[in-house]
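>>> Sequence and predicted model, in that order:
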Amino acid sequence: MNLIDAIGCEHTPIAPGETPRIVSLVPSLTELLCELGLARSVVGRTGFCIHPQETVAAIPKVGGTKDVNIDKIRRLAPTHLLVNIDENEKPAVEALAQFIPHVIVTHPMTPRDNLALYRLLGAIFRVEQRAQQLCDAFEHEYAALAAAPRGRPQTMLYCIWKDPWMTVSRDTYIASMMAEIGWQCWQAPDAARYPKFAWSDALVESIDGVLLSSEPYRFTQAHADALERQIGKPVQLVDGEMMSWYGSRAIDGLRYLRILATG
């Protein structure tokens, strides 16, 4: 198979017996690498790479997803860099590409894109069997989700930030996750993928409910209760990791969607 990443760059598998040195700048990809049995090959990660907790605690931090320490990464002498189009800054990735031989760019847009992601990393790092096991687990959960009962289709406003209020567009992984259970993501007039918005009577009238994510803004039940009183529509807290993290956590995310779908 051709090993093509999200920007069309072709990759080759590591040499037999080679031990790669991987820096991951994406929390969900760091977790996926660990699930693929590659934790010992991960030599750098961001401070937001928190799963699996005990495993990543031993991996050096190299900054955040958008403010990486390029000099520290250089000293780690990585052979591979894992990044994501949405989560990492292009200038930083270009600077890192000057001395990291292999830069793998990812951009899952729908839940089923995870299958290609598993296979891509599995083939590059020669852990195809474990990658196939993840594919099988994903397909099992996806079939269970498709067979699960669900309520009527609804238009939901998914909030990721407050002061200013921000949401997601329909052209996002989160919106695709919502669509799996018949929830259409409310679309702001702003064409941005993560637009700001202001509450109005017209907005409230156009939605069936609100979802407050646990990340990146840490919404709480107090926020949900106050907003529900304000707008008079159902407001629900949702697990942001389950809704937005691709990689191996997407398997748990499908199971989480079943819970949301059945209320």
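Nice, thanks for sending it over.

>>> C-alpha only now, for contacts and for neighbours.
Fine.

>>> Now do the same contact list for the residue nearest to residue 172 when sequence neighbours are not counted.
Nearest non-adjacent residue to residue 172, counting by Cα to Cα, 6 or more residues apart in numbering: residue 109, 5.9 Å away. Residue 109 sits next to 171, 172, 173, 176 when contact means Cα atoms under 8 Å, 6 or more residues apart in numbering.

>>> Next, count neighbours for residue 222.
A count of neighbours around residue 222, defined by other Cα atoms under 10 Å, yields 9.

>>> sorry, back to before: and which of the contacts of residue 109 is nearest to residue 161?
Set against residue 161, the nearest of those by Cα to Cα is residue 172 (15.7 Å).

>>> Give me the neighbour count for that closest one.
Using other Cα under 10 Å, the number of residues around residue 172 comes to 18.

>>> can you check residue 247 too?
Residue 247 has 24 neighbours, counted by other Cα under 10 Å.

>>> so it, which of the three states?
Of the three states, residue 247 takes coil under DSSP: H, G, I helix; E, B strand; the rest coil.

>>> which residues sit in contact with it?
If you count contacts by Cα under 8 Å, 6+ apart, residue 247 has them with 28, 29, 31, 32, 114, 117, 118.

>>> Show me where the stretch 151-263 of the chain has its strands.
Using DSSP state E, counting those that start in this stretch, the strands of the stretch 151-263 of the chain run over residues 154-161, 166-167, 183-185, 209-213, 235-238.

>>> Does anything pack onto the first one? Which helices or strands?
With contacts defined as 3 or more Cα pairs under 8 Å, 6 or more residues apart in numbering; DSSP states H and E, the packing partners of strand 154-161 are strand 166-167, strand 183-185, strand 209-213.

>>> Okay, one more to line up with it:
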Amino acid sequence: MSRIFIDQIGNHHSFEIVPKRIISLVPSQTELLYDLDLEESIVGITKFCVHPFHFKSTKKIIGGTKKVHFEKIRLLQPDIIIANKEENTVEIVEELSKICPVWVTNIVTVEDNLKVISDFGQLFNKRTEAQKWIDKINFGLEDFQQFVKDKDVQKAAYFIWANPYMVAAGNTFINEMLKINKLENIYDNNPKYEGRYPEVVIQKMRIQGDPDLVLLSSEPFPFTDQHAFELGRHTHHAKTVFVDGEMFSWYGSRLVKAFQYFKKLQESL
């Protein structure tokens, strides 16, 4: 008898049996699948799926997140492909849907993230493992919220790219992580900029929010001290901090490590 599941963009998927051959197009979701004890089921990953490290030599690389090798994927005979609304394009998802079901996640909040873990637990018959990670994340969140409860809110700008300069704005997982850290994103709901990762004019930072903190992500762009100096010049008093981009932008099981990282970051601020 078929089991019907609904992914996070509303697509219905029917499976006669538990999917056994999985391809992941999203680095953080590859890590989550591994942590749900699904290593043997994962047959294909992207070149950006760097955790766990040994997957680079044990799993088939099928391209990147925005450009995949369709024939390599077809030859792997997957039962399911795991994609993400932000990471992968509509065109890729539509083309891959001709090969097998494509499960699309859409993660902005911690609640969205917990839903993905629960969904994977149901989908791959790993309910016990999923619940363990859900419990760990809920505990970590509650513990961290207690840790920062007496801290003042600070204004922040989170940069992800230079030449041109781009930031994480509203309706992003990064923005949610900033909120948890009691950091008010000056580009959240800023009417001057459209989109989730807008290109910004750094010379206008003072009049458009004048942040207390300028955060430079370790990915996807390799920021340098020169960038930090240049950005700092366009604020009145901001402290410029290099931060681990994986901790702010990777969802899935990574949140457990992220909360511990955030504690250390808060102490340095």
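Noted; the coordinates are in hand. Small disclaimer: the values here were computed from a predicted structure and weren't measured.

>>> Give me the subset of the contacts of residue 247 of the first structure lying in strands.
Among those, DSSP state E puts none in strands.

>>> okay if I get those residues as a markdown table plus distance to residue 70 of the first structure?
Shown next, in a markdown table, are these (distance: Cα to Cα, whole Å):
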| residue | distance to residue 70 of the first structure |
| --- | --- |
| 28 | 21 |
| 29 | 19 |
| 31 | 22 |
| 32 | 23 |
| 114 | 28 |
| 117 | 26 |
| 118 | 27 |
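
>>> Nearest to residue 127 of the first structure among these?
residue 118 (9.7 Å).

>>> Can you find the partner of the closest one in the second structure?
By TM-score structural alignment, residue 118 of the first structure lines up with residue 117 in the second structure.

>>> Help me confirm that that match comes into contact with residue 128.
No. Counting by Cα atoms under 8 Å, no contact exists between residue 117 of the second structure and residue 128, whose distance comes to 10.9 Å.

>>> list residues touching both of those two?
Here residue 117 of the second structure and residue 128 have no joint contacts, going by Cα under 8 Å, 6+ apart.

>>> So which of those two has more stuff around it?
It is residue 117, of residue 117 of the second structure and residue 128, that has more neighbours when counted by other Cα under 10 Å, with 26 against 13.

>>> what about that one, distance to residue 68 of the second structure?
Separation of residue 117 of the second structure from residue 68 of the second structure (Cα to Cα, to the nearest Å) stands at 25 Å.

>>> related to what we said a few turns ago, mean neighbour count for the helices and strands packed on strand 154-161 of the first structure - can I get that in CSV?
What follows is these, written out as CSV (neighbours: other Cα atoms under 10 Å):
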stretch, mean neighbour count
strand 166-167, 22
strand 183-185, 22
strand 209-213, 23
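
>>> nearest to residue 199 of the first structure, of these?
Evaluated with Cα to Cα, these place strand 166-167 nearest to residue 199 of the first structure, the distance being 10.7 Å.

>>> what's the closest one packed up against?
strand 154-161.

>>> Give me the mean deviation of the strand it packs on from the second structure.
On superposition with the second structure, the mean distance recorded for strand 154-161 of the first structure (mean Cα distance after the TM-score superposition for the first structure) is 0.7 Å.

>>> Now the helix ranked longest in the second structure: buried residues?
Determined from DSSP state H, the single longest helix within the second structure is helix 127-148. Using 16 or more other Cα atoms under 10 Å as the test for burial, helix 127-148 of the second structure gives 127, 129, 130, 131, 133, 134, 137, 138, 140, 141, 144, 148.

>>> same deal with stretch 68-83 of the second structure?
68, 73, 78, 79, 80, 81, 82, 83.

>>> from what I can see residue 162 of the second structure touches residue 221, true?
Yes. If you go by Cα under 8 Å, residue 162 of the second structure and residue 221 touch, sitting 7.2 Å apart.

>>> got TSV for the strands of the stretch 151-263 of the first structure, with distance to residue 124 of the first structure too?
Formatted as TSV, the strands of the stretch 151-263 of the first structure follow (distance: least, Cα to Cα, whole Å):
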stretch	distance to residue 124 of the first structure
strand 154-161	34
strand 166-167	35
strand 183-185	35
strand 209-213	33
strand 235-238	34
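
>>> Out of the ones you listed, flag the one nearest residue 4 of the first structure.
Nearest to residue 4 of the first structure among the strands of the stretch 151-263 of the first structure is strand 183-185 (29.9 Å), distances taken as Cα to Cα.

>>> How about residues contacting that closest one?
Residues outside strand 183-185 of the first structure that contact it (Cα under 8 Å, 6+ apart) are 153, 154, 155, 156, 157, 158, 168, 169, 170, 175, 178, 179.
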